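Engineer: All I have is the shape, not the residue letters:
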C-alpha cells in the first residue's frame, strides 16, 4: 500500500501545475545551501522568489533576531542578493507562500492586528496582493485568525487555504485546518482530522490541485521532526506516511516546499536550503 501511495504521488507531483515554470534545473539546484529560516517560495511564472530568515535587528524583549522576508531575483548570473520587501514591519514576518496563480503572498507575522499598537501575542496569517513591480498593503485574515496561533499557510490553485493552529477542537498542539474562499474572505476553518495527531503538525505544503500534501510532524516522545506525505483520494486524506528517503536521524527537516513544476522538493536543514529530486525522495 505504501509503495502504491508513493508511486501515485510521484506521478501527481510531476504533472502538477498548469503552466511551464520559468526555472531551469540549474536555477533550482543553485538554491542549495542558501541561508533561510522558516520559508522559501518561488513565483510560478516570473523569475523571482521570497525567503525568510533572521535579520540583523534584535528584539530587545527576548534578545532574539527578528525574522524578515526577502526578495531574490533570478538574472543571467544566477540568484541576486536578498532585498527586504516593501511590506516588511518592525516585527516578525516569515514563511512566505506565493499562491499557485501568482497573485498573492501569504505569510506569518506577529505585527499588531488592525486597530492595535502592540505586537500580537500569538502568530497570525497575513497576505499581500502581487501587483506589477509592487506588493499591496498587508491584509489581516480576519476569517482565519483567532486569539490562538494561526500559522504556516499553504494555498491551492482554487485558493483553498490550509494552515495550522492550536485553537480548541484539535487533536493536540498544532493541527491542520482548511478554509475555502468566499468572496474576499474565507469560510469557517474545518479541522483536517486525518492529517492530525496528538503531536505537532507543521509546515504543510500542498499540491496546487489539492492531490497531496507534504508536512513535518514534531514528535514529543523523541524530540524529532520528520517529514510525512498524504494523498487525497476522492476528498479523503490517506494516513500520512514518513518520507523515509528525506528524513535523517537527529536532523529537523523544516518548511518543505514544492517549486513550480513539481520536479524538486526543497526543505530547510540546519538553516540552509536542501534541494532534492522528487524521484529520489519518493522511490
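Structural biologist: Cool, got the structure. Computed from a prediction, not measured in an experiment: that's the story for all the values here.
Engineer: For the rest of this, base every contact and every neighbour count on C-alpha atoms.
Structural biologist: OK.
Engineer: ok, residue 272 touching residue 33?
Structural biologist: Yes. Counting by Cα atoms under 8 Å, residue 272 does reach residue 33; the two are 5.0 Å apart.
Engineer: what about the two, which has more around it?
Structural biologist: A direct count of neighbours by other Cα atoms under 10 Å for residue 272 and residue 33 places residue 272 higher, at 19 against 15.
Engineer: so what's that one closest to, chain neighbours aside?
Structural biologist: residue 35 (4.4 Å; Cα to Cα, 6 or more residues apart in numbering).
Engineer: Next, the nearest residue to residue 104 once chain neighbours are set aside: secondary structure please.
Structural biologist: Using Cα to Cα, 6+ apart and skipping residues adjacent in sequence, the residue nearest residue 104 is residue 129, 4.6 Å away. Following DSSP: H, G, I helix; E, B strand; the rest coil, residue 129 is assigned to strand.
Engineer: what does residue 6 give?
Structural biologist: Residue 6 is classified as helix under three-state DSSP.
Engineer: Take this one as well and set it beside the first:
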C-alpha cells in the first residue's frame, strides 16, 4: 500500500510562510509506552535505548514497529560502531540486539526509507576483497517480510576516498548526506534520483553549507525542510547545534538555530523526525554529572552516575517538534 501523507502546517515566528510535515495516515505509534514529551528535550527510553553507553542516530520504520540505532564503543582512537534493533511485536518491544547485517565492521547512521522497503547506512566494510576501508561509505540493505537482505555498496558515484556520513532519503528517492571536506570539515550534499540511478552529488546550498562544518541532516519526505548539525556558527549554543532550513521555491532558506531550549552547551547532532512528523529525535552529549560534590562521594554513588544515562556520553533525546518550532 502506498504511503499517504497528510500535511500539517506549522508556523514559526521566523517564517513568512508555512512548513509541511509528512504524516502517514491511519498509523498508531507507541514509543515504548512512554508519555510523549513537550517542548523540552528528555532522554528517550532511559535504561532501554539510552543507557550508559554511547548511543547515536535512531530511525523508525514507517509503521513505527522497528527502531534502529547505533552504539559506539568508548575508545577515542579506535571507535567501533554497531547498529542495534528493537521490534514491537503484539504491542511489546523486544530487547535491543545487534541487527542481522551489522556487528562485524563499523556500521552507523541507519535510515529507513519513507516506504519502509530498505535502510541506508554507513560502513567501513570491504567493497572488494577483504580490506577494511579507512573511511565510511554509504550502503543500502533491503527490508522485506521483516527480513534484511544483503548490503549493497552505493558505488563511486556517491562514495569517495573520504567519509560519507548520515544518509537521508526523500520520498522521491533523492539522497542527502554529508561528505568530508578537507577545508571546512563536512558539507551537505544531494544526489538526485532519476531513471533508477543516483546522479552526481552537488552541494545542497550555499545558504546551508558555510565555512563551518555542516553534517548529520534529516530531510522531510516531501523535501520541504531539512534539520542538520552545524559546528562553529555564530548563534551556536554548544560545540554543535541543530538548525532547520526550509525549501521555498527552488531555494533553501538560511539555517535557523532551533533554540537554546533544545540545543545545549554540548554536542547536539543526529536529528531524525518520527514517521508521523510529530517528534524530533536527536543525539546529545549533555550530562547531569556534577563537577564537584559538597562532600566526598561514595564508591557506589559515583559508579551509579557513571553507569547511568547523562554521564556525558551520547544519549538519544526526543521532543515535540511542533512545539519547538512554535517557540522560535
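Structural biologist: Structure's in. What do you need? On a predicted model such as this, the values are computed, not experimentally measured, just so you know.
Engineer: Compute the number of surrounding residues for the aligned partner of the residue nearest to residue 104 of structure 1 in structure 2.
Structural biologist: In structure 2, the residue matched to residue 129 of structure 1 (TM-score structural alignment) is residue 142. Residues near residue 142 of structure 2, counting by other Cα under 10 Å, number 18.
Engineer: what comes into contact with stretch 235-242 of structure 1?
Structural biologist: Contacts to stretch 235-242 of structure 1, defined as Cα atoms under 8 Å, 6 or more residues apart in numbering, come from residues 2, 194, 195, 226, 227, 228, 229, 230, 231, 232.
Engineer: Walking through the stretch 101-250 of structure 2, point out its strands one by one.
Structural biologist: Assigned by DSSP state E, counting those that start in this stretch, the stretch 101-250 of structure 2 shows strands spanning 107-112, 118-123, 137-144, 147-148, 152-153, 164-169, 175-181, 185-191, 193-194, 197-198, 202-203, 213-219, 225-231, 241-248.
Engineer: Can you check which part of structure 1 the second one sits on?
Structural biologist: It stands for strand 118-123 of structure 2. Against structure 1, strand 118-123 of structure 2 falls on residues 104-109 (TM-score structural alignment).
Engineer: What residues does residue 71 of structure 1 make contact with?
Structural biologist: Residue 71 of structure 1 touches 48, 49, 50, 51, 82, 83, 84, 85, counting by Cα under 8 Å, 6+ apart.
Engineer: Which members of these are the farthest-apart pair?
Structural biologist: Pairwise distances among those were taken by Cα to Cα; the largest, 13.2 Å, belongs to 48 and 84.
Engineer: ok so, going back, from the contacts of stretch 235-242 of structure 1, list the buried ones, please.
Structural biologist: Among the contacts of stretch 235-242 of structure 1, those scoring as buried are 195, 226, 227, 228, 229, 230, 231 (criterion: 16 or more other Cα atoms under 10 Å).
Engineer: What does the fourth one correspond to in structure 2?
Structural biologist: It refers to residue 228 of structure 1. That one, residue 228 of structure 1, aligns with residue 243 by TM-score structural alignment.
Engineer: Can you tell me the closest non-neighbouring residue to that match?
Structural biologist: residue 257 is the one closest to residue 243 of structure 2 (Cα to Cα, 6+ apart), at 4.4 Å.
Engineer: Tell me how many other residues crowd the one you found.
Structural biologist: Under the neighbour criterion other Cα under 10 Å, residue 257 of structure 2 is assigned a count of 23.
Engineer: residue boundaries of the helices in structure 2?
Structural biologist: 299-306, 321-326 (DSSP state H).
Engineer: Run through the neighbouring helices and strands of the shortest one.
Structural biologist: Helices and strands touching helix 321-326 of structure 2, by 3 or more Cα pairs under 8 Å, 6 or more residues apart in numbering; DSSP states H and E, are strand 5-10, strand 279-284.
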